[in-house]
Structures are given as C-alpha cells and as structure tokens.
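Visitor: Predicted coordinates and the sequence they were generated for:
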Amino acid sequence: MNRTTTFVIFYGAVFLQAGAYGLTFMLPRLFETFGANEKAVGSMLFITAFSTLITVYFAGHLTDRFGRLGMLGVGCVAISVALASYAIADGIGGWVIQASVLLGFGWGLTYALAPIALTTLISEEQRVRGFAILAIAVMAGFGLSPVLASILMNTGFSLNAAFYINSGLSALSAVSFFTLIKPVHRHAQQSESQIPSRLSFGSVLCILNSPARLPIIMVCIGASVFAGLNNFQTVFADERELNYADYFLVYTITVVIFRLVLARFKGGRNPYLTIAFLQYIMFGSVALFLVIGNNVPLYWLAAFLFGIGYGVSYPMLVAMVARDADNDLLAQTLQFFALSYFVGIFGFPLIAGWLIVEMGTSALLILAALLAGAEATMALIRALSGKSSV
C-alpha cells in the first residue's frame, strides 16, 4: 500500500466512524419514542462522558501495549456495538446504558488516538494541513449522519435504521484501521516508541503549567457550545417548526468548504487573533438563534455563521495546542486536549437537558452565547498579550 492510499483509507475510516457522534444529535428523537425527555438524554450522555474520560486517560497505556491503529480498530468495534444497542433498545434500561458506555469507550479511543497516529505520518510543517483534513473528515461524518437519518425517516424508515446503518459503517471503519497497521508502520516518519503516550499525574501537571493550558481550556468551552447547539437541535427546530436537517446540511457544507479552502492557513502572524475573530462570529451565530423564530433564511444564516465560527477555528486550536505543547509531551498534550473536549461534548448536555426541561431552549441559548463570548475573549486576550505571534 503506497503512502497516498494509506492517507485516503485513514481519513476515510475516520469519516465512517465519525457519524456515530452525529447520531447522538438524534437521541432526543429516539428517547421521545421511549417516553423520555431531554433530562434523560443528558443523563445518558453524562454516562458516556464518564466512560470517555476514563478511556482517554488510559488510552496511552493501551496504545503503548497494543499499538495505536489496533486500538483505533477496537474503538470502532465498540462504537458499532453501541449504535446497534441504541437501535435495539425500546426504553431507558440496559441496552441504552450499555450503548452509552460503549460509545464513550469507542469515541474516546478514536478521537484521542487519530490525531496522535497522524503525527507519526506527517512532519511538523504539515500539521496544520493534516489536522485540517482530519477535522474535515470528522465534521463531515458528524453533520451528514443526522441528514441521513432525516432522509430515511422521510422515506418511511424508522430512526433505528439510521443507527443500524451507521453501526455497519463503524464496523467497516474498524476493518480499515486494522488493515492500516502495517502500512502506517512502514510509512511513519517516526516510530510509535518515539512518541510515548501514557498520561500520568506528573505529565498532566506539566501540561497545565505550559502555554498549551489555554487552548485546552478553550476547547472545553467551545465543545460545550457545540454540544448545546447540536445535541438538542432537533428540539430547537421542532419548537420553531423548522427542519433540523437544513441546519446540519448547511453547517456541514460550510465547515467542509471553508476547511478545504483554509487547509494550509495557519492563522496568520497572530493565530489567536484569528481564532478570536472566528469565535466572535460563533458568538454572533448563537445570539442569532435567539431571535430567528421560524424564519428559514435566518436559520440557514445562523447555521452558516456557526460553521464558520466554530468549524474553522477548531482545527486552528488543535494546531495551537500542538505548537504550545512541550515536544516530549506532544502525545500526552493531544490526549489531554481530547479529554477536555469530551468534558464539554458529553458533560455539558446534562446541564443543557436540565435547562431545556426546566427553563426552555432560550435559557440554553443564552448560556451558550455567554460561553462563546467568554472563549472568544480568552483568545483575544492571548492575542493582545504578544505571546501568540509566530
């Protein structure tokens, strides 16, 4: 297998398994068939968060023993079983709890290890482009799986069919990662043993005392905004008689196009200033959600702006954490970055679900806007401090 084919299969495998997270955006609809509300969705995703955090922390220990590509394959198998379990479930019980735990385990492995595996294949100068393409593959999977679910439901299939289909795609992703073990080893620019992966209390302290601390905090805040807006987008759209598939389609197309166009863009001379600008756009998009009512063009505009703000700033933030990390702690820093991301992605829905049930969707949007504004301001302060220029 040549180097180009290796990259194509790697990114393709990432795309196939990424749809699993996109289907968590459909959990409110699935749980509605159980007679459960948004609080139950948040509670199950909190179980997923707990499973994910444990997995991410010990991912390095597993990969040092079994290899990154092998553990990526194992993670995809877990995701496949998780999605099938959601499809089988007919109420809040054992199947759903099993699915939540396995989803956290699988997604924790795949999301944390994919960028680390990529670092063995690319040089430092190629990181921004490599991470951007990786983010495109992930985001395309995120955004298109809810659209697939909508198409299936509109053509007479049940929502469960989308979970079964994505379960099969995740299994195919697992086969792809297992197939890549030898090619990645052959084309690696540095061996896995040169990049130790284990997180420890000492390494976490070193990371928190490094400049990488800021992007790690920022990604948690941004992930919370992303989770609040996307995990309950079906609820928001139904409440305003909008089509949630429109949001996911516009958002996904925007992110993919802009990430492709800007794949080589490193943020200019002051990357944190660029990140701040993009995240203020994200703040504006969330604020727009508060006033759009049932206006479809404004709904598309809000999705478009969120795609630019969050979608374009995220890979730059990944590049910044890699740049700000100590060289001998790069793998651990990327894992800790992923761990912080998952705190927001799977932890925040517990708060969001409670807010929707007790206070309504507007309360959630106000909180999300405040978080987006805070994250943008953190980037701006870093940019103006003079410590972010390259």
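Guide: Ah, there it is.

Visitor: rest of the way, CA atoms for contacts and neighbours
Guide: Noted.

Visitor: Give the full set of residues in contact with A36.
Guide: For A36, the contact set (Cα atoms under 8 Å, 6 or more residues apart in numbering) comprises I92.

Visitor: Secondary structure class of it, three-state.
Guide: coil (DSSP: H, G, I helix; E, B strand; the rest coil).

Visitor: how about M26, what does it touch?
Guide: Contact partners of M26, counting by Cα under 8 Å, 6+ apart, are 146, 231, 234.

Visitor: Sticking with the last one, tell me its helix or strand.
Guide: Under the criterion of DSSP states H and E, T234 resides in helix 233-239.

Visitor: contact partners of that helix?
Guide: Identification of contacts with helix 233-239 by Cα under 8 Å, 6+ apart yields 25-26, 28-29, 243-244, 361.

Visitor: any chance of those in JSON lines, with distance to T48 too?
Guide: Below are the contacts of helix 233-239 laid out as JSON lines (distance: Cα to Cα, whole Å):
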{"residue": "F25", "distance to T48": "14"}
{"residue": "M26", "distance to T48": "15"}
{"residue": "P28", "distance to T48": "15"}
{"residue": "R29", "distance to T48": "18"}
{"residue": "N243", "distance to T48": "27"}
{"residue": "Y244", "distance to T48": "24"}
{"residue": "T361", "distance to T48": "23"}
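
Visitor: Would you mind giving those as TSV with distance to S85 and secondary structure added?
Guide: Formatted as TSV, the contacts of helix 233-239 follow (distance: Cα to Cα, whole Å; DSSP: H, G, I helix; E, B strand; the rest coil):
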residue	distance to S85	secondary structure
F25	16	helix
M26	15	helix
P28	16	helix
R29	16	helix
N243	27	coil
Y244	24	helix
T361	29	helix
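
Visitor: So what's the gap between the helix holding T234 and the chain middle?
Guide: In terms of Cα atoms, centre = their mean, to the nearest Å, the gap separating the centre of helix 233-239 from the centre of its chain is 21 Å.

Visitor: nearest residue to F25 other than its sequence neighbours?
Guide: N231 (4.2 Å; Cα to Cα, 6 or more residues apart in numbering).

Visitor: The one you found and Y272, how far apart?
Guide: 28 Å (Cα to Cα, to the nearest Å).

Visitor: now swap in G73 and tell me
Guide: Applying Cα to Cα, the value for G73 to Y272 is 35 Å.

Visitor: what does T254 give?
Guide: T254 sits 22 Å away from Y272, taking Cα to Cα as the criterion.

Visitor: The structure to be compared is supplied as follows:
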Amino acid sequence: MRPIHAAILLIGVLLASGGYGATFLFSMHVRAIGGTDFDTGVALAGAALGTFAGVSLTGWVAQHVGAARMAALAALCVGAGVVGFALMAHASDIDALPGFLVGLGWGAFCLAAPMALAERTSDADRSLWFVRFATFQMAGVGGCPALAAFAMRFWRMPLEGVLYAIGALCLIGALTLEIFGRLARVQPAQERWLRSIGAIARTRAVYPIVIIALGGCVFSGLMTFQMSLVQGTQAKASTFFSLYTITVIATRWLLARLVVRMRAATATKVLLAMMVLGSAAMFAVPYHAGFQALAAVLLGTGYGLAYPIVQVQAIDDAAAAHRRAALTWFVAAYFIGAFGFPSLGGWVLVHSGKGALLALIAGCGLAALALAILRDRRRGGSLSASA
C-alpha cells in the first residue's frame, strides 16, 4: 500500500462514513417537518432493510466492477439517501425510501471498502491498515453529527442545508474512492459468498465471524438501551455516547501500533475481556454515575479495537480463495447482531427488567471471549484437522 494511495482511500472513507453519521440527524429533521418518533423509526427500518440488501449485492457486483468502484458507488448511494431525506417536506411512510438508500449504500460500503483494502495489503501489514481504516470510519460516523451541530449553532446553517452539504461530501468521497481504485488497480476476484459458507465453516474463520455477531449484540444492546439503563440514576445517556465515540477514535489512533505488535490472538482476548468488563460496569451505575463513564471507556477500547483485529482474523483464517466470502459473512454477522439484538433485548427489558438485559448483554460478551479462547486452541487451519 503506497502512502499516497492510502491517503486517498482514507479520505474517501472519512467522507463516506460522515454520510452514515447523518442518520443521527434524521429524528431532528422528522420533528422539524411535523413527524413523530414513529416516522423516524420507519426511516431507520428502511435503512436496516437496505443494509442487508447492500451486503447481499456487494459480492456479486464487486466481481464485475471491482471492490473500490463498488465502494465509490456505495458512497454515492449514501449521499443520495441523505439528500433525498433533506428533500422530504412532510413526514410519511415514503421516508423509508431515503432511509433504504442510506442503508443500501452503507451496507455495501462496509463490505466493499474493507474488501478493496484487503486486496491491496499483505498478511504482514493488514492489521495496521485495518485499524487505521476503522479509525477514519469511526471519525466520520461520530464526527459528522458533531460538526453538523456546530454548523447549525455557530454558522446558523439550516438543517436541510447541512444535509445537502453532507450529501456533497459523499459525492467527493465517491470520487476519491474511484480515484483510489484507478491508481491501485487489482483484478476483481470471482467468488460466490453464499456457496462458500461450507468451506469457511471448516476453517478457524468461523470463530471471528460468530465473535463479531456477539460483539455486535453487546454494542447495540448498550447503545440502544442506554437511556433505559440509566433511568432513575444520576448518569446521562449522552455522556456514554460521547465518551464511547471519543474513546474509539483515540484508542484506534494512539494504540494501533501497540495492538498490532501484540500476538493477534492475545490482543483479541484482552480486548474482548475489556468489553465484558464494560458490560459488567453498567450493573454498578445505580450506585455511582462514574461507572457509566468506565463502561463507555472499556467498551470503546475493547470493542472498538477488537473489531478491526477480529475482521483481519476472519480474512487471514480463511483460505485465499474464500477470503472475500469470509469478509462478506463477517460484515453480515455484525449487522445481524447489531440490528437483531435490540428486538430480543427490548423483549427482555420489558418482561424481565434491566438486570436481566444487562446479564444477557454480558453473556453475549462472555460467549465471544470463550470463542476467542477456543479459536486460539485450534492450531490447525481447519476444524477437522485440529479436532
């Protein structure tokens, strides 16, 4: 990976990720045009549906146009969805359409961009580049709403104008990613990810795929239900969100080289253990609000750093012919955990209370840690060989 190529890629990632960060502004826009939280939910449901569609289509389309160009098209799709949402003058069920476009683009981007990076990095330096990639991605997602709030407060920009500007940045990001693909050319791989599941399941790649699904459950559980979890305490949900975002960006930027130098399996287990401790810290929030800050920092450090490391493990543990498929299943597993868990978690919260929900979240974290330990014991390339 040449430095100039890497810089172009990371700029594109930052701008495209900012488009997804705009989804945090959707509820504000819906209220401004006379809608309710239900209308916001419709838009986000469309985004969730679009995400899975984007993941499913990317592998097939990337075979024909290349992963880098697919990432560029995905960034365009995200931008089109954001602009489409800004154009909505009245809240209605049609809000699901721009939400679907954003989700379609984001699902495709979360697979195509790492795929393009994996094709252009060696096994030796892939971990470092994936941590850097994840840093810029998180900076875009978390930084966009913050910059939008700054622009509306100090520059007096209307919300619609901010959304149009974000759409324009997605366009620039798409052009940047297209330039990256043209400068760092590779031959598109031919692989059908659905048919490869059997081959992947026989290798250690199956472990990181399941681990990230469980990690997505922990992440979405603590983020989605944070307001309910801190209700009746001195803690505020906004504190958790802010500390988590800052921690993820800071640790990925400052600790990337340290984590990469560690043995990957050891780093994964340490980071997942921190994620479990972050879940456990939430049990003590009713006794002192400081435990919420501790939980945010532990989750941001543990899960935030573990994600790119586990992603690289999924790629490296698969056979060379099935690496694209392994990456596809990895991204799909993450979204299944992130979008699927809130339904189960909401049912547990309503019927059994906050303690049961936290126990379920912590259980998912412990299961992920147990799988990381099992993976480390499977020394062979396949499950059958190491049984």
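Guide: Yes, it's here. This is a predicted model, so every value here is computed, not measured.

Visitor: rewinding a little: looking at the contacts of helix 233-239 of the first structure, which is nearest W354 of the first structure?
Guide: Checking the contacts of helix 233-239 of the first structure against W354 of the first structure by Cα to Cα gives T361 as the nearest, at 10.1 Å.

Visitor: The closest one: how many residues sit nearby?
Guide: 21 (other Cα atoms under 10 Å).

Visitor: Surely it touches W354?
Guide: No - with contact defined as Cα atoms under 8 Å, T361 of the first structure and W354 do not form a contacting pair (10.1 Å).

Visitor: Aligned against the second structure, show me the partner of Q98 of the first structure.
Guide: When the second structure is aligned by TM-score structural alignment, Q98 of the first structure is paired with L97.

Visitor: How far off centre is the host helix or strand of its match?
Guide: Remark: L97 of the second structure resides in helix 96-119, with elements defined by DSSP H and E. Relative to its chain's centre, helix 96-119 of the second structure lies at 10 Å (Cα atoms, centre = their mean).

Visitor: now do stretch 305-324 of the second structure
Guide: For stretch 305-324 of the second structure, the distance to the chain centre is 15 Å (Cα atoms, centre = their mean).

Visitor: In it, which residues are buried?
Guide: In terms of neighbour count (16 or more other Cα atoms under 10 Å), stretch 305-324 of the second structure has its buried residues at 305-319, 322-324.

Visitor: Among the residues you listed, which are located in helices?
Guide: Among those, the members falling in helices (DSSP state H) are 305-317, 323-324.

Visitor: quick check, nearest of these to G365 of the second structure?
Guide: Distances from G365 of the second structure to those, taken by Cα to Cα, are shortest for A306, at 12.0 Å.

Visitor: on that earlier part again, mind putting the contacts of M26 of the first structure into JSON lines with neighbour count and distance to A132 of the first structure?
Guide: Output for the contacts of M26 of the first structure, formatted as JSON lines (neighbours: other Cα atoms under 10 Å; distance: Cα to Cα, whole Å):
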{"residue": "P146", "neighbour count": "27", "distance to A132 of the first structure": "22"}
{"residue": "N231", "neighbour count": "28", "distance to A132 of the first structure": "23"}
{"residue": "T234", "neighbour count": "21", "distance to A132 of the first structure": "28"}
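
Visitor: And those residues, which is closest to C220 of the first structure?
Guide: Taking Cα to Cα as the measure, C220 of the first structure lies nearest N231 of those, at 15.6 Å.

Visitor: What separation do you get for the closest one and A161 of the first structure?
Guide: The gap separating N231 of the first structure from A161 of the first structure is 19 Å, by Cα to Cα.

Visitor: again with Q279 of the first structure
Guide: As defined by Cα to Cα, Q279 of the first structure lies at a distance of 36 Å from A161 of the first structure.

Visitor: Neighbour count: those two, which is higher?
Guide: Higher neighbour count among Q279 of the first structure and A161: Q279, with 30 against 16, using other Cα under 10 Å.

Visitor: and that one, what element?
Guide: For Q279 of the first structure, the host element (DSSP H and E) is helix 271-289.

Visitor: close enough to count as contact, D39 of the second structure and G99?
Guide: No - between D39 of the second structure and G99 there is no contact, the gap being 11.0 Å when judged by Cα under 8 Å.

Visitor: Which of the two has more residues huddled nearby?
Guide: Counted by other Cα under 10 Å, D39 of the second structure and G99 do not tie: G99 has more neighbours, with 31 against 21.

Visitor: Tell me the spacing between that one and L277 of the second structure.
Guide: From G99 of the second structure across to L277 of the second structure, the span is 34 Å (Cα to Cα).

Visitor: cool, and G173 of the second structure?
Guide: Distance from G173 of the second structure to L277 of the second structure, by Cα to Cα: 37 Å.

Visitor: G302 of the second structure too?
Guide: Following Cα to Cα, the distance that separates G302 of the second structure from L277 of the second structure is 9 Å.

Visitor: which one of those two has more residues nearby?
Guide: G302 (27 against 19).

Visitor: Counterpart of that one over in the first structure?
Guide: Under the alignment (TM-score structural alignment), G302 of the second structure maps onto G309.

Visitor: what angle separates the helix or strand harbouring that match from helix 271-289?
Guide: G309 of the first structure belongs to helix 296-324 when elements are defined using DSSP H and E. If you take axes from the mean of the first three to the mean of the last three Cα atoms, to 10 degrees, helix 296-324 of the first structure sits at 150 degrees to helix 271-289.

Visitor: What distance do you get for A383 of the first structure to G268 of the first structure?
Guide: According to Cα to Cα, A383 of the first structure and G268 of the first structure sit 12 Å apart.

Visitor: More neighbours: which of those two?
Guide: When A383 of the first structure and G268 are compared for neighbours, A383 comes out ahead with 19 against 11, by other Cα under 10 Å.

Visitor: which residue lines up with that one in the second structure?
Guide: Mapped onto the second structure by TM-score structural alignment, A383 of the first structure lines up with D376.

Visitor: Contacts only, for that match.
Guide: By Cα under 8 Å, 6+ apart, the contact list for D376 of the second structure reads A265.

Visitor: returning to that earlier point: ok, of the contacts of helix 233-239 of the first structure, which one's closest to I195 of the first structure?
Guide: Distances from I195 of the first structure to the contacts of helix 233-239 of the first structure, taken by Cα to Cα, are shortest for F25, at 34.5 Å.

Visitor: For the closest one, give me its contacts.
Guide: Taking Cα under 8 Å, 6+ apart, we find F25 of the first structure in contact with 146, 230-234.
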